[in-house]
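Engineer: Sequence below, structure please.
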Amino acid sequence: MTTARIAIDPNATVAPVNRRIFGSFVEHLGRCVYDGIYEPGHPTADADGFRGDVVDLVTELGTSTIRYPGGNFVSGYRWEDGVGPRENRPVRRDLAWHSLETNQVGVDEFAKWCKLTGSEMMMAVNLGTRGVLEALDLLEYTNHPSGTALSDQRIANGAPEPYGISMWCLGNEMDGPWQVGAMSADDYGKLAARTASAMKMVDPKLELVVCGSSSSSMPTFGDWERTVLEHSFDSVDYISCHAYYQERDGDLGSFLASSLNMEYFIRTVVAAADHVQHKRHSDKQIQLSFDEWNVWYLDEWNAIEGTIEEWAYAPRLIEDVYSVADAVVFGNLLMTLLKHSDRVGSASLAQLVNVIAPIMTEPGGGAWRQTTFFPFSVTSRLASGVVLAPRIEVATYTTKVHGDAPLVDSVATYDAEAGTAAVFLVNRHQDEAITVTVDVSALGVGSIVEANGIHDEDVYAKNTIDDRERVGLVANESASLADGSLTITLPPVSWTAVALGA
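Structural biologist: From the prediction side, this is the model:
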């Protein structure tokens, strides 16, 4: 049997656990908003039309910052369409997804929904078809207390208190030819710099996210980041990263090692940002906002895209149904974001409901958890204190895409004040269980609070509309702790979390 040894040192601190790592993303795309978070007339809907069953699941999921309203959608969005009396709001064509947008949910409604879920709102501004003035107008509407035209308009619309939005995205994926208003790095960098500078004239404490590459496979990857930051460095705080992963051509081994690509993405963007920092002889360090990440079967979407009815209202778009294997990779990606908490200051799981999402709904019906729900909810609940980088000794296997990959991956968190720790582990072996011995003697913990994970004899088992609880958390009864040594056997193709206490 394959074995692994892991040592956890409380001095091997990466950074404090940042709750913004557990962010998500709500875009006006498909049924994410309409039939997702918002469905007037649903049995659980409140007076504002928000589904209570979805609010409960989002709360259980443990999301923090929610990015809104896009995504590709934002590059054609007029925020003014979504405020004021609903009966006066225009219906518009959304060029990003070739759908109809009724604007029944806008910034005021979404701010109310964020309060219901205890989430922080992260707002994106349109730099595809709009610019500096529109961004300043939206900032005034949302954040100015009163006494100006737009702040008084917000008050008249039923929101007497400003929203105090601190994180703002300066457009979305402006390097992508699919983006409305896409532009070169030089042109975008100049526009982002002007917009950021103007917004910081209003409030220098704002945290601004400039667009990085929309994937590491873009031909301009790396150079895009350098060029954009050379223009905008002084006025922005974050640069965005977007990455999606899928199993291709039955190559499960490469898919299970997808986090190695995320590692490469992070290292490359950090290098580009630090290059600009050193070139400017600056003490300022740019953080990463990994504000789109997930498993997404993009090849399948591309195959059916041309068959979807255009200009439909809330069409069923990109409603991937996730397997156990998807959840294992998903959990590993979240572990990787935690591992890089020193530079990844924010992250957004894309998306939250129905669209490549951990939560699914049916109109007038129920809501349920996808397999990916579980690694996110458990990690969000257990991770506290500081992130620790484990030392891992384990054999590797060879992948077609990523080269050699360790059979086991791990990250840990440690809360010295509470006397608790959590160890997150992945077994990438497709056939064998792996017994792992974890040295936690330096942490001063003496008991296993819980040990749960995701695995199944059928790695492609899913929670579907007809079988909504086929996959769930499974207790790992093999876990034991004695003399500062945690021993646990990880099933093949599995994600596991162990909580430790005094």
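
Engineer: going forward, measure contacts between C-alpha atoms and count neighbours the same way
Structural biologist: Will do.

Engineer: Test my guess that residue 499 contacts residue 423.
Structural biologist: Yes: the pair residue 499 / residue 423 is scored as a contact, 6.6 Å apart, by C-alpha atoms under 8 Å.

Engineer: tell me what the helix or strand encompassing residue 230 is packed against?
Structural biologist: Residue 230 is part of helix 223-232, with elements assigned from DSSP states H and E. For helix 223-232, the packing partners by 3 or more C-alpha pairs under 8 Å, 6 or more residues apart in numbering; DSSP states H and E come out as helix 185-202, helix 259-279.

Engineer: right, and the helix or strand after it?
Structural biologist: strand 238-245.

Engineer: other SSEs contacting that following strand?
Structural biologist: If contacts are counted by 3+ C-alpha pairs under 8 Å, 6+ apart, strand 238-245 sits against strand 207-210, helix 259-279, strand 287-295.

Engineer: Please generate a structure for the following sequence too, so the two can be compared:
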Amino acid sequence: MTIKAKMTVDKDFIIGKVDDRLYGSFIEHLGRAVYGGIYEPGHPDANEQGFRKDVLKLVQQLRVPIVRYPGGNFVSGYDWKDGIGPVSERPSKLELAWRTVEPNHFGMNEFASWSKAAGTDVMWAINLGTQGVDDARQVVEYANHPSGSYWSDMRIRHGYKEPHRIKTWCLGNEMDGPWQIGHKTAEEYGRIALEAAKVMKWTDPAIELVACGSSALGMPTFADWEATVLDHTYEHVDYLSLHQYYGNHENDTPTFLARSLQMDEFILSVTAICDYMKAKKRSKKRMYLSFDEWNVWFHSNAADKKIEPWQIAPAQLEDIYTMEDALVVGCLLISLLKHADRVKMACLAQLVNVIAPIMTETGGAAWMQTIYYPYMHASLYGRGHSLVPLIQSTKYDTKEITDIPHLESIAVHNEEQGEVTIFAVNRHLDGELPFEADLRSFGACSLIEHLVLEHADLKAVNTAAQPDHVKPHNRGNATVNGSTISASLSKASWNVIRLRVL
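Structural biologist: The predicted model follows:
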């Protein structure tokens, strides 16, 4: 069989405008994400607020538009009031979700300041596990009300005269999960989410709200949960969340590289449920999706089971990512772009140290993991409108998944910049993939660059000692003839072909 692929796109066949927040991320009070990650007073490269400047620089390079905080499972047992006011007066508490001790040296105000320094917005998750409606009202008042009320004046006394103006709020986290503190049935969650949504928007009508969908596609309550929650909340929330992680537990790389096809089906299923509820309610409102936890996660599972409980910021969920993980992350990013009409926010979980593109040594260096690069490329060059990809590609089968295209690809048109960017993954493990893209509706184009992330060893990783072991280069072989782009995509590679529209 001759392996080959062709993609045709038309500038008028638009999937949707890519919301910048599609390239969001996540920081939870888990492991070394906060302490030793973004915040480490006393580090040689920390600023006066204790923020690691080396980490800030790497985050800024990603152009992360929004960061979800403070959890995650952590939030369902978290009292945000423990993390405000003088640090010396804040309590240390047992954190039951991850069985650690939370010192509360870092909280809302510190995170708001860090986000401003990083050039990103805050997506705040409220506690609907051990807390409820009144607490939801209070946290919005503290964060967003200008002044003249109990909670807003308390924020001012704490040294933050200007409100944080947090626009996006999550109504709890994974409340269908039996592991969740304050786990609820769909009816229980739907009711409290509705009442919390009402008082939060009464406190600040400008905010947007995300309701919890199922915590994973494989949950036994999936679909019924979404329908029940939306039956309660449809007219009061703006987004429904999706969470999913992918792994290669069986060391089956061909199947692992096809996980993005399952992400596609997950998104389509949730979209269908949302549209069913729209029809049921005779609503004019379209429900959008927030895929606010997604990533590859499996490397650290065994090590995490051996961690001694009740430590402060132990090394938890510290996956060290391989070249093949980067390919999967690239495919997942392409899937999100394929659904840019409905998925308006997404959060790569997480940002630093915990299943993250950025790793640090406490007291030492920071470096970029393999998955940093597709994430950065998509964030930098995937802004604009995603275009319908008509793909003809040879395919392969595995025991679990069939009809897997060797090519995973999409194009994004940034009209303001006069650019089209093609993102492409060659899933073929044994050979190059001859690739052609027909952009006839754009007229003549010129090549800006062809970036390639590849490595002879799919298990290759970056470390503090070898931070550039897996790194992209700009020696790709794409050529342009008018509006036809041709390239030979290296085996098992991530490709970014940037074009100028003439």
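
Engineer: Tell me how the two chains score on TM-score.
Structural biologist: Here the superposed chains carry a TM-score of 0.98, computed using TM-score structural alignment, normalised by the length of structure 1; 500 aligned residues with a C-alpha RMSD of 1.1 Å.

Engineer: before we move on, the earlier item: looking at the helices and strands packed on helix 223-232 of structure 1, spot the one closest to residue 13 of structure 1.
Structural biologist: helix 259-279 (17.9 Å; C-alpha to C-alpha).

Engineer: mean shift of that closest one relative to structure 2?
Structural biologist: The superposed helix 259-279 of structure 1 is, by mean C-alpha distance after the TM-score superposition for structure 1, a mean 0.7 Å from where its aligned residues fall in structure 2.

Engineer: which residues are contacting that helix?
Structural biologist: Contact partners of helix 259-279 of structure 1, identified using C-alpha atoms under 8 Å, 6 or more residues apart in numbering, comprise 216, 222-223, 225-226, 229-230, 233, 241, 243, 283-286, 288, 329, 332-333, 336, 343, 402, 405.

Engineer: Check the offset of stretch 456-470 of structure 2 from the chain's centre.
Structural biologist: 23 Å (C-alpha atoms, centre = their mean, to the nearest Å).

Engineer: List the buried residues of it.
Structural biologist: For stretch 456-470 of structure 2, the buried set under the neighbour-count rule, 16 or more other C-alpha atoms under 10 Å, comprises 458, 460, 461, 462, 463, 467, 470.

Engineer: Check those residues and tell me the two furthest apart.
Structural biologist: 458 and 467 (16.1 Å).

Engineer: What lines up with residue 133 of structure 2 in structure 1?
Structural biologist: Here residue 133 of structure 2 is matched to residue 132 in structure 1, going by TM-score structural alignment.

Engineer: Contacts only, for the nearest residue to that match once chain neighbours are set aside.
Structural biologist: Take residue 132 of structure 1 and drop its neighbours on the chain: the residue closest to it by C-alpha to C-alpha, 6 or more residues apart in numbering is residue 195, 4.8 Å away. When contacts are counted by C-alpha under 8 Å, 6+ apart, residue 195 of structure 1 touches 131, 132, 135, 170.

Engineer: ok, residue 195 of structure 1 to residue 287 of structure 1 distance?
Structural biologist: Separation of residue 195 of structure 1 from residue 287 of structure 1 (C-alpha to C-alpha, to the nearest Å) stands at 19 Å.

Engineer: do the same with residue 179 of structure 1
Structural biologist: 24 Å.

Engineer: now do residue 341 of structure 1
Structural biologist: Using C-alpha to C-alpha, residue 341 of structure 1 is found at 10 Å from residue 287 of structure 1.

Engineer: same question, residue 194 of structure 1
Structural biologist: 20 Å.

Engineer: Have a look at the two and say which one is more surrounded.
Structural biologist: More crowded of residue 194 of structure 1 and residue 287, by other C-alpha atoms under 10 Å: residue 287, with 22 against 16.

Engineer: Tell me where structure 2 has helices.
Structural biologist: Assigned by DSSP state H, structure 2 shows helices spanning 53-62, 108-118, 133-144, 150-157, 186-203, 224-233, 253-256, 259-280, 301-304, 323-338, 372-381.

Engineer: hmm, back to that, once aligned to structure 2, how far is the helix holding residue 230 of structure 1 on average?
Structural biologist: Counting by mean C-alpha distance after the TM-score superposition for structure 1, helix 223-232 of structure 1 comes out at 0.7 Å.

Engineer: Narrow the contacts of helix 259-279 of structure 1 to just the buried residues.
Structural biologist: Among those, those that count as buried by neighbour count (16+ other C-alpha under 10 Å) are 216, 222, 225-226, 229-230, 233, 241, 243, 285-286, 288, 329, 332-333, 336, 343, 405.

Engineer: How about the contacts made by the nearest residue to residue 437 of structure 1 once chain neighbours are set aside?
Structural biologist: Among residues not flanking residue 437 of structure 1 along the chain, residue 487 sits closest, at 4.5 Å (C-alpha to C-alpha, 6+ apart). Taking C-alpha under 8 Å, 6+ apart, we find residue 487 of structure 1 in contact with 435, 436, 437, 438, 478, 479, 480, 481.

Engineer: at 10 Å what do you get?
Structural biologist: 4, 5, 435, 436, 437, 438, 439, 478, 479, 480, 481 (C-alpha atoms under 10 Å, 6 or more residues apart in numbering).

Engineer: Against residue 381 of structure 1, how distant is it?
Structural biologist: Taking C-alpha to C-alpha, one finds residue 487 of structure 1 at 22 Å from residue 381 of structure 1.

Engineer: now do residue 280 of structure 1
Structural biologist: For residue 280 of structure 1, the distance to residue 381 of structure 1 - C-alpha to C-alpha - is 40 Å.

Engineer: Enumerate every residue touching the nearest residue to residue 196 of structure 1 once chain neighbours are set aside.
Structural biologist: Spatially, and ignoring its direct neighbours in sequence, residue 196 of structure 1 is nearest to residue 235 (5.6 Å; C-alpha to C-alpha, 6+ apart). Shown in contact with residue 235 of structure 1 (C-alpha under 10 Å, 6+ apart): 192-201, 204, 206-210, 229.

Engineer: Buried subset of those residues, written for ChimeraX?
Structural biologist: Selection of the buried residues among these in ChimeraX, burial being defined by 16+ other C-alpha under 10 Å:
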select :192,193,194,195,196,197,198,199,200,206,207,208,209,210,229
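
Engineer: All set, thanks.
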